[in-house]
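Undergrad: Here is a sequence with its predicted model. Questions after.
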Amino acid sequence: MDRAAELAENLADVRRRVAEAEAAAGRPAGSVHLVVVTKTFPAEDVRLLAGCGATDVGESREPEAGLKARACADLPLRWHQVGQVQTKKAAAVAAWADVVHSADRERLVAALARGHARSVEEGLRPEGHVLDVLVQVDLADDEDRDPGRGGAAVGDVPALAEAVAASEGLRLAGVMAVAPAGVDPRGPFERLAQVAARVRAEHPGAAVVSAGMSGDLEEAVVAGATHVRVGRAVLGARPPIV
């Protein structure tokens, strides 16, 4: 099977899984957006996916992500930064990402706002452009939290959400989380749904709930995810990172 046919078949299978999860949860068809995570895969795969109707792609590593986004700038795609962002690379991310899923500290929020403003000044973004930002939530129990995984503690989310909402050029779009490894994801995703509801109570426009990947997207959809981030199930085993 050639690569185009492989990606088309895999993408169709994941779309079927999402549709079945929507139906099982009693949610409207098409209520969940699929972000295909293309990190470490070539720009040619992004082009093939766009040809299959993919509209949202996720990246996580600079400078690979920026180079790929520029190489595919002619495609009608929405680009998502789905991995951790070093503060020093925030300006580079703000120059290509349409959505940043991983804001987990106020220093990063401030750096994204500065970087976005610079990208507008330099003509990389049009006047009036807004960068959508999600607050990443750490769903691990307090005693199991690993700072290296990223994510804000649940108790820190309201202040961080307020910081995003108050930043010029940024728009608070919602929340994101990764289920802790080795546990049933249903509990953590239900906890994320509760956090998301509290954020929406203060910021009604922050409706995005980004949760679920190749192995747990069904559980995420049942818990109310609006976006799932799927890489392996569409693109196959990820090439080694050099």
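TA: Arrived safely.

Undergrad: okay, CA-based contacts and neighbour counts for the rest of this
TA: OK.

Undergrad: For the longest helix anywhere in the chain, buried residues please.
TA: For the chain, the longest helix by residue count, based on DSSP state H, is helix 3-24. By neighbour count on 16 or more other Cα atoms under 10 Å, the buried set for helix 3-24 is L7, A8, N10, L11, V14, R15, V18, A19, E20, A21, E22.

Undergrad: Presented hereafter is structure B, for comparison with structure A:
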Amino acid sequence: MSTIATNIAKVGARIREAAQTAGRDPSTVSLLAVSKTQPASAVREAFEAGQRDFGENYLQEALDKQTALADLPLTWHFIGPIQSNKTRPIAEHFDWVHSVDRLKIAERLSAQRPDTLAPLNVCLQVNVSGEASKSGCAPEEVANLARQVAALPRLRLRGLMAIPAPTDDPDEQRAAFARLRSLRDELALPLDTLSMGMSQDLDMAIAESATWVRIGTALFGARDYGARP
């Protein structure tokens, strides 16, 4: 078994254990393999180990990988900050976008989503920790933005996403994820998704109802940013 396959199995076991500890059905938590900076060969290896959903932060790198892996039935998620001049290729080439944080971006994605494709699944990114360096709308803006995005024709609003401030304190980790869950639950919309939790804190995220956990280093190893195209 390859290293990536072994890591996928280990992370899958960790997800199942965390879900069972939280009294949840493990099938309600999905693994999103964060493949940014990883070569197409690593994605192919993960596919051969059963992984189907992959998250990318850098548009051109992602498009190159999609071309190289066009023979595989993969589901592609864009999870990085979105610039207005990048919305068309994102709308045309991805199945999910986890990082919508303002109406202008959502409107462009909706207008540029091809009619031949299913509506684009989107999550609103929320800056739950109030970090100046992080993307995301403020928690108090979520309700209004969600109503506006839910009304757009070529999008399907699925839920919320967050990248809380890093901390090794499990209580602080869980509190940040609980805040995102509460924000979703307060919305009078049929939302089924919480995209939250990474390699170091997925257990606390699952305890607070995460449905996607975004895992990179625990699957592929340390990233080499110098190798990114």
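TA: Perfect, I can see it now. Worth saying up front: this structure is predicted, and the values here are computed from it rather than measured.

Undergrad: can you list contacts of the longest helix of structure 1?
TA: 28-32, 34, 48-49, 52, 217-218, 221-222, 233-235 (Cα atoms under 8 Å, 6 or more residues apart in numbering).

Undergrad: Please, which helix or strand holds the spatially closest residue to R118 of structure 1 that is not a sequence neighbour?
TA: Using Cα to Cα, 6 or more residues apart in numbering and skipping residues adjacent in sequence, the residue nearest R118 of structure 1 is A91, 7.7 Å away. Assigning secondary structure by DSSP states H and E places A91 of structure 1 in helix 90-94.

Undergrad: counterpart of the helix or strand following that helix in structure 2, which residues?
TA: Toward the C-terminal end, the helix or strand that comes next after helix 90-94 of structure 1 (DSSP H and E) is strand 99-103. Mapped onto structure 2 using TM-score structural alignment, strand 99-103 of structure 1 covers residues 96-100.

Undergrad: Tell me the residues of structure 2 aligned with stretch 49-64 of structure 1.
TA: Using TM-score structural alignment, stretch 49-64 of structure 1 pairs with 46-61 in structure 2.

Undergrad: Save the buried residues of helix 3-24 of structure 1 as TSV, and put in distance to A173 of structure 1 too.
TA: As requested, the buried residues of helix 3-24 of structure 1 are exported to TSV (distance: Cα to Cα, whole Å):
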residue	distance to A173 of structure 1
L7	29
A8	30
N10	29
L11	26
V14	24
R15	23
V18	22
A19	23
E20	26
A21	23
E22	21
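
Undergrad: Nearest to G187 of structure 1 among these?
TA: When these are ranked by distance to G187 of structure 1 (Cα to Cα), A21 comes first, at 17.1 Å.

Undergrad: how close does the equivalent of L157 of structure 2 over in structure 1 sit to V199 of structure 1?
TA: Structural alignment (TM-score structural alignment) places L157 of structure 2 against L172 in structure 1. Counting by Cα to Cα, to the nearest Å, the gap from L172 of structure 1 to V199 of structure 1 is 10 Å.

Undergrad: of the two, who's got more company?
TA: Taking neighbours as other Cα atoms under 10 Å, L172 of structure 1 and V199 compare with L172 leading, 26 against 22.

Undergrad: show me what contacts the more buried one?
TA: When contacts are counted by Cα under 8 Å, 6+ apart, L172 of structure 1 touches D132, V133, L134, V135, A161, V164, A165, H203, G205, A206.

Undergrad: again, only this time at 10 Å
TA: Counting by Cα atoms under 10 Å, 6 or more residues apart in numbering, L172 of structure 1 makes contact with 99, 131-135, 160-166, 199, 203-208.

Undergrad: What segments of structure 1 are helices?
TA: Counting by DSSP H, the helices of structure 1 are 3-24, 43-51, 64-71, 90-94, 106-121, 157-165, 186-202, 217-222, 232-235.

Undergrad: Distance to A177 of structure 1 for these - can I get that in a markdown table?
TA: Output for the helices of structure 1, formatted as a markdown table (distance: least, Cα to Cα, whole Å):
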| stretch | distance to A177 of structure 1 |
| --- | --- |
| helix 3-24 | 18 |
| helix 43-51 | 24 |
| helix 64-71 | 21 |
| helix 90-94 | 19 |
| helix 106-121 | 17 |
| helix 157-165 | 12 |
| helix 186-202 | 7 |
| helix 217-222 | 10 |
| helix 232-235 | 18 |
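
Undergrad: can you tell which of the ones you listed is closest to I241 of structure 1?
TA: When the helices of structure 1 are compared by Cα to Cα, helix 64-71 sits nearest I241 of structure 1, at 10.9 Å.

Undergrad: ok, residues contacting that closest one?
TA: Contacts for helix 64-71 of structure 1 (Cα under 10 Å, 6+ apart): 38-44, 46-47, 57-60, 62, 72-73, 75, 77-81, 92-97.

Undergrad: how does it look with 8 Å?
TA: K39, T40, P42, A43, E59, W79, A92, V93, A95, W96.

Undergrad: rewinding a little: and for L172 and V199 of structure 1, which residues touch both?
TA: With Cα under 8 Å, 6+ apart, L172 of structure 1 and V199 have common neighbours A161, A206.
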